[in-house]
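1. Based on what follows, work out the 3D shape:
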Amino acid sequence: MTRISGRIVTPGAVVPGHLDLDGEAIAAIVPDDAVGDDVIVPGFVDLHCHGGGGHTFTTGDAGAARKAAAFHLGHGTTTVLASLVSSPFELMRSATVDYRPLVAEGVLAGIHFEGPYLSHARCGAQNPAFLRDPSLSEIAELVEVGDGAVRMMTVAPELPGACEAIGLLRSSGVLAAIGHTDATYDQTHAGVAAGATVATHLFNGMRPPHHREPGPVVGLLSSTTACELIADNIHLHPGMLAFAARSAGPERAVLVTDAMDATGMPDGRYELGGQEVLVADRVARLAHNGSIAGSTLTMDVALRNAVAAGLPLVDAAAMAATTPARLLGLSGTLGALVPGLRADLVVLSADLTLRRVMRSGAWI
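-> Coordinates of the predicted model:
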């Protein structure tokens, strides 16, 4: 039996002690005050990631996807969705087919389509050439060929047919997310009523709040949706991160990276969805207009930034693992340090710097 010692971050408490493992599973948590300063958190679950380590999920290349997942695994992300950007349907379909074996193998937890059914006015780094109104036939075909691999899709609820698309996603067992939207407050709530349960990177790619027209940000915070937050201190000021996380609570707030292939790589020129991206001092921007284009964030840094912003470590760990695992329907398998769940965990030093990563009871 393997034993790991440290300050164990369980749901609701930090327990100094030992984590006993039995094969791939957590067997027991044994309290003990004399265990040192290491911090043990559940393996991170990233719902929104486009790539990393020089490799991308966005082109539908299975070899690149495997390498991108491995890069983020090295930073503690033991469960990841492969996020694509707005693309022609042919690429969406072929990526679904090619990623399906990786989902079956457990390399990926599934596919997230960020678009193409998004707002032109709030497209951000999405390629406007590929944006279009929702197509129920396209969605149905992707769900069918994915055979469970398609796990989430982002839609702007104000588009024609968007609420019908959200309803189809919900009935198909796919998370419907609201994002890249110019919706009003009422249109946002209509999308939630239709079945949307996630807000794609809250604040970013959305109409800003106004006291006479709250728009999607307040609409989503005031609803029951989970709210993705990119904790890189670039997409969100630390004060805004803390405000949104406290407003939603750890049971709804979700840390994500929105990472692109430039993550972990030198500054320079990259590509996202057919558009040139320039990366300088960690910040990725479209070359032609300066729009922020994804991030160079990893989940270990996101957790550390969330705690530095003033969030309790227990809440930050829930936002990085427990809450997104529940959204994916995996809370009975992973996402928390609880006896009986899979031994996916990250060992951090006292200052929350990554030391080791374990997935399914094996050190990475």
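
2. from here on, contacts and neighbour counts on C-alpha atoms
-> Will do.

3. Would you map the strands across the stretch 101-250 of the chain?
-> Assigned by DSSP state E, counting those that start in this stretch, the strands in the stretch 101-250 of the chain fall at 110-114, 150-155, 175-178, 198-199, 226-230.

4. of those, which approaches G161 most closely?
-> strand 150-155 (10.3 Å; CA to CA).

5. And for that closest one, what's in contact with it?
-> 81, 96, 110-118, 134, 142-143, 162, 166, 169, 173-181, 200, 328 (CA atoms under 8 Å, 6 or more residues apart in numbering).

6. how does it look with 7 Å?
-> With CA atoms under 7 Å, 6 or more residues apart in numbering as the test, strand 150-155 has contacts from 110-115, 117-118, 143, 162, 174-179, 200.

7. ok, now stretch 213-220?
-> A183, T184, Y185, T188, H189, A199, L202, F203, M206, R207, P208, P209.

8. Tell me who's in contact with the residue nearest to V277 when sequence neighbours are not counted.
-> Among residues not flanking V277 along the chain, L286 sits closest, at 4.4 Å (CA to CA, 6 or more residues apart in numbering). Each residue near L286 by CA under 7 Å, 6+ apart is listed here: A125, E276, V277, L278, I292, A293.

9. Sequence B follows; please return its structure for comparison with A:
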Amino acid sequence: MRIFARRVIAEGREQASVSLTIEDGRFTEVRESSEPTGADVTLNDGILIPGLIDLQINGYHGTDFAHADDADWHRIARRLPETGVTAFAAAFVTAPVPTLAEALRRCGQAMNASSGTTRARLLGAHLEGPFLSPAHPGAHDAGFFCDPEPGHIRALLDAAPPGTLAVITLAPERPHALAAIETLASAGVLVSIGHTAATAEETRAAVDAGARMVTHLYNAQRPFHHRDPGVIGQALVDARISAGLVLDGHHISSQAAAMAFGMARERLVLITDAVAAAGMAPGRYRLGDRSIHTETGRPPTLANGAFAGSTLRMDHALANAVQLGLPLLDAVAAATSRPAELLARPDLGRIKVGAHADLVWLNDGLETRATWIGGEPAFAIPGIKDH
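-> Now for the predicted structure:
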């Protein structure tokens, strides 16, 4: 298969008139070509970029992953390419450790069953809790919070089929947290800092132990103060930390976004933190065992008004980042190659020889027009052919 595009972001830079050859689901040639001779697909407008990767999706199209059956897993993975997402981590909010262990087993089964190239790739689970701070619970049930004791960590690692536990968010100030971070990082798990009252010093100690990311920067964290910068201040100045951002126009202000762009531009990762209400009409949905409510133009909330994830699309997050002033190349990297790097997946999030041929074609407003996974069509706006 060969795709020709007039505008492409490939190998970390914007290129004009590129021909992509795909065999057995991977790129075998990426080269400049002035004409689409021999191309199976010709894209004369818009922009072609690597498929988008979301490290935090709690659910979609009416279903929370905590309650998903086999059909739900497949349906969500089929629908995500409509938003440009070609790979994702399924997020689970705080619950008792045995419940999360069972969620890991079910996620592993879904990963094993996720064959076929018309579905977004399931990269594993993101456990957001239960090792969080009661000072910043967000939408989580603080009654289930606990310390990351060795027995809890071992129970989760033992329950997870190899490669299933991809990301875990925890508060590094809790007892046993630094040892837990070392154990998890040694097991190949991406440890992210979130829902935390950690000081800058505690954050730095967590990074020294192996943590490499901050979950939804600015939200559910110790507030920044010029004499007490906390996790926010440390994340903005520590070159070892990647910072996740929810750019839905509600979770952070344009000024806060600009500060992150200016101080951590090359370390940003776009996430949606999408919940079951994403892609659905306003109404009531579930997040774990909690009821959440959505209204038009507002993020989902608990009954007390606390934000409970988002209904953000990943391609919209990309467009919002660019509209707020993040250069296009950085915005694309934040949604493609950077999350892939954090999961040690050099075969994803890039248009280069040897990588999986996951692609999204965006219009000039950076909204998804078509998506390919492993070089196979996974989504296209009705009526779109070669352009």
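
10. Please state their TM-score.
-> In this superposition the chains share a TM-score of 0.95, using TM-score structural alignment, normalised by the length of structure 1; 362 aligned residues with a CA RMSD of 1.7 Å.

11. sorry, back to before: just the buried residues from the contacts of stretch 213-220 of structure 1, in PyMOL please.
-> Of the contacts of stretch 213-220 of structure 1, the buried ones can be selected in PyMOL as follows, counting by 16 or more other CA atoms under 10 Å:
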select buried, resi 183+184+185+188+189+199+202+203+206+207+209
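
12. What does P130 of structure 2 correspond to in structure 1?
-> Mapped onto structure 1 by TM-score structural alignment, P130 of structure 2 lines up with P116.

13. Its match reaches F130, doesn't it?
-> Yes - counting by CA atoms under 7 Å, P116 of structure 1 touches F130, with 6.3 Å between them.

14. give me the stretch of structure 2 that stretch 257-269 of structure 1 matches.
-> Taking TM-score structural alignment, stretch 257-269 of structure 1 hits residues 272-284 over in structure 2.

15. returning to what we had before: which one of the contacts of L286 of structure 1 is nearest A244 of structure 1?
-> When the contacts of L286 of structure 1 are compared against A244 of structure 1 (criterion: CA to CA), the nearest one is I292, at 20.0 Å.

16. Show me what that closest one aligns to in structure 2.
-> I292 of structure 1 maps onto F307 in structure 2, by TM-score structural alignment.

17. ok, its match - how many residues close by?
-> Neighbours of F307 of structure 2 under the rule other CA atoms under 10 Å: 21.

18. Spit out the contact partners of it.
-> G138, A139, P299, P300, T301.

19. switch the cut-off to 6 Å
-> P300, T301 (CA atoms under 6 Å, 6 or more residues apart in numbering).

20. E138 of structure 1: what's it in contact with?
-> Counting by CA under 6 Å, 6+ apart, E138 of structure 1 has no contacts.

21. gap between it and S86 of structure 1?
-> 13 Å (CA to CA, to the nearest Å).

22. what's the distance between the biggest helix by length in structure 2 and the middle of its chain?
-> In structure 2, ranked by residue count with DSSP state H as the criterion, the top helix is helix 97-112. Here helix 97-112 of structure 2 is found 19 Å from its chain centre; the criterion is CA atoms, centre = their mean, to the nearest Å.

23. Now do it: which range of structure 1 does it align onto?
-> So helix 97-112 of structure 2 sits over residues 89-104 in structure 1, by TM-score structural alignment.

24. buried sites along that stretch?
-> M92, R93, S94, A95, T96, V97, D98, Y99, R100, L102, V103.

25. Export the strands of the stretch 101-250 of structure 1 to JSON lines and append columns for distance to V217 of structure 1.
-> As requested, these are exported to JSON lines (distance: least, CA to CA, whole Å):
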{"stretch": "strand 110-114", "distance to V217 of structure 1": "18"}
{"stretch": "strand 150-155", "distance to V217 of structure 1": "15"}
{"stretch": "strand 175-178", "distance to V217 of structure 1": "10"}
{"stretch": "strand 198-199", "distance to V217 of structure 1": "9"}
{"stretch": "strand 226-230", "distance to V217 of structure 1": "10"}
